[in-house]
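Pasted the sequence and its predicted model underneath.
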Amino acid sequence: MTVSVLGSGAFGTALAISLAGNGPVTLWARSADHARRMQEARENTARLPGVALPSNVTVTEDIAGAAASDVILLAVPMQNLRSALTEHSDMLAGKTLVACCKGIELTTGLGPISVTQQTVPQAQPALLTGPSFADDIARGLPTALTLACGDETVGRSLQTQLTTSNLRLYRTTDTIGAELGGALKNVMAIACGAAIGAGLGDSARAALMTRGFAEMQRYALMRGAQADTLMGLSGLGDLVLTCSSELSRNYRFGLCLGLNRPFDQNTTVEGVATARAVADLATAEGLDIPISMIVADLSHGKINVKDAIDTLLNRPLKEE
């Protein structure tokens, strides 16, 4: 089996480093200059400084060469996934495409597997998701993830092929649950970051995580997910990690909202688009997900943190 990773950001680079323990890996960078710098320096100094690329990782801007692999990991932001797949659909047809992004497409409300199916219908889609930070994976620290694939036979094969010395994969056929767990936890991470930034304390964070997880379950079940999937790595596991670490971009974005500080506009925050997409669909379906609704408004500047807190605290009392 040959493996390529499309996307040379921090996570794509980290996956390439870990997978290199199993054999040669091709890492594709959109920018020729970036590919050349990485290939010469043997390091992603821009996104993952201080971690050397193994000798069997080849960085290239040649998409045709990268797309020739049997299995292709798609390490691109969720909101860019459709355009990336559409641009290279002819080369990717017939391949096994493993999306490594978390989120919901703002314009359609679809997750990464559904977007892959729409844009490259001849490909076999799968999803790699769960609690992980690029730096941990790249430095060889133990990490457990969920490998979601609707075809159980393909899923078993991918689980074996993509498990590495530090990356342990658990398998599921519930692609909807795996997609939504990874997407919705980003929304809750923004809420928790905002709470900590505003000085509300760890008790408030615990409440937001718990009630937020209940929202994640309600929304996912409405969309056809299996309840057990949300209790696993792709749901609860990812929620715990993302809501409690400043390594999370979504959490840091929330912190900046709570502190009323600017946030780096060049940093991808998947939870912003996801919150809006989820809020719109929940409104149409009459689903009660107040934290997600608040995050959608807060992230888009429609309310401030104080008003968001007041809105949640003044909701009608109810049973847990």
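Structure received.

contacts, neighbours, all on C-alpha from now
Fine.

What ranges does the stretch 201-320 of the chain have for its helices?
Here the stretch 201-320 of the chain has its helices, by DSSP state H, counting those that start in this stretch, at 202-222, 227-230, 238-242, 249-259, 270-285, 290-299, 305-313.

Mean neighbour count added to those helices, as TSV?
Shown next, in TSV, are the helices of the stretch 201-320 of the chain (neighbours: other CA atoms under 10 Å):
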stretch	mean neighbour count
helix 202-222	18
helix 227-230	19
helix 238-242	23
helix 249-259	25
helix 270-285	21
helix 290-299	22
helix 305-313	14
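
Select, out of those, the one closest to L162.
For the helices of the stretch 201-320 of the chain, distance to L162 was read as CA to CA. The smallest value, 19.4 Å, belongs to helix 238-242.

Take this one as well and set it beside the first:
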Amino acid sequence: MKTAVIGSGSWGTALAQVLADNNQPVELIGVNESEIQDINLNHKNSKYFPHTDLNPDLKATDNWDVLKDADVILLAVPTQAIESVAAKAAQYATRPVIFVNVAKGFNPKTDERMSEVIRRVVPAEKLSSVVSLIGPSHAEEVVERQLTSIDAVSQSEQDAQIVQELFSNPYLRIYTGTDEIGSELGAAVKNVMAIASGIINGLGYKDNTRAALITRGLQEMIRFGTHFGGKPETFIGLTGVGDLIVTCSSENSRNFQAGKQIGQENDVNHFLATNTKTTEGIRTAKVVHDLAKAQQIDMPICEEVYQILYEGKEPKNCANDLMLRDLKKEF
């Protein structure tokens, strides 16, 4: 099977290299000519992985015609670009293909999950199914071939298994799942928790605080996800607690980094004025806040993050307010 990976950023490059390592036909489509040339001539993507040599068989292009004979199209672009990129990719597809998404979050205009967006914009005759390839992973480690496990989640078990077989190898283990709602919502909400984790780190709190945040954050993920139809067991798996742990604990997480800067400055304004990186948790915090409020779902950590990001509340005050909430049973 031939796979086309759209997006020559960190995650697209890392996953395209996985396929090259697996001796699978793969084309990496980029828009930045310097990145394309760097990959093809130097076997590097220096912008994202300056110290890592890529598989020399990996080739990049800006020619979307390579999509015409693809069996799998993987979208490695930010959430705000999924709609337009999926629609454009569908124009080149000549038969039903598997669309694989790795973005985590919501459509910025409609608040749809990514799989919903893809199914809406890709004509039925061009779409076999949507598979979400998500779980506890940083591109910086996958490209170094660090041992990693993630999920291929789809309404189609058959297509999830196809993706599983394509990407699995001695350093990347893929599990399959069918709980699309729970997996996608868990993967989105954990970005808000990662901002919160970065904030407490920036404020100077340590391991005890982070452990409490991750544990209580998991309860919020379960509460939110199951309300919208996710299965409880999904949230104790790779796309739930697994993804939550890695993004709340790693400097590689952009959401964690964002929160850390906000916590260190005890203010959000400078970060919002200077940030140039895609930080999915910022937009997600508003979506989660709005949905939780409308559905009366108790999300105290997400609510505090929302107040910091959108209402200018001081992070120190948020931490204090969480600790001074009414005492209650844990479950």
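That came in fine, so what should we check first? These numbers come from a predicted model, not from an experiment.

would you list the helices of the stretch 201-320 of structure 1 in CSV and tack on distance to A67 of structure 1?
Shown next, in CSV, are the helices of the stretch 201-320 of structure 1 (distance: least, CA to CA, whole Å):
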stretch, distance to A67 of structure 1
helix 202-222, 33
helix 227-230, 31
helix 238-242, 30
helix 249-259, 29
helix 270-285, 26
helix 290-299, 36
helix 305-313, 45
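
can you map out the strands along the stretch 1-150 of structure 1?
Using DSSP state E, counting those that start in this stretch, the strands found in the stretch 1-150 of structure 1 span residues 3-6, 25-28, 43-44, 48-52, 57-60, 71-74, 96-99, 124-129, 143-148.

I'd like those as CSV, with distance to L19 of structure 1 appended.
Below are these laid out as CSV (distance: least, CA to CA, whole Å):
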stretch, distance to L19 of structure 1
strand 3-6, 8
strand 25-28, 7
strand 43-44, 16
strand 48-52, 14
strand 57-60, 9
strand 71-74, 11
strand 96-99, 14
strand 124-129, 13
strand 143-148, 13
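
who wins for proximity to L247 of structure 1 among these?
Closest approach to L247 of structure 1 among the strands of the stretch 1-150 of structure 1 (CA to CA): strand 48-52, 12.7 Å.

How about that closest one, which residues are buried there?
Neighbour-count burial for strand 48-52 of structure 1, counted by 16 or more other CA atoms under 10 Å, picks out L48, V51, A52.

Run through the residues that contact the first one.
Right, the one you point to is L48 of structure 1. Applying CA atoms under 8 Å, 6 or more residues apart in numbering to L48 of structure 1 gives the contacts G9, A10, T13, A14, D135.

Try it again at 10 Å.
S8, G9, A10, F11, T13, A14, A134, D135, A138 (CA atoms under 10 Å, 6 or more residues apart in numbering).

Next: the last one.
In this structure, A52 of structure 1 makes contact with I17, M38, A41, R42, E43, N44, T45, A138, R139, judged by CA under 10 Å, 6+ apart.

where's it relative to R139 of structure 1, distance?
Separation of A52 of structure 1 from R139 of structure 1 (CA to CA, to the nearest Å): 9 Å.

anything in contact with each of the two?
Common contacts of A52 of structure 1 and R139, defined by CA under 10 Å, 6+ apart, comprise I17.

related to what we said a few turns ago, between the buried residues of strand 48-52 of structure 1, which is nearest V115 of structure 1?
Checking these one by one against V115 of structure 1 (CA to CA), the nearest turns out to be L48, at 27.9 Å.
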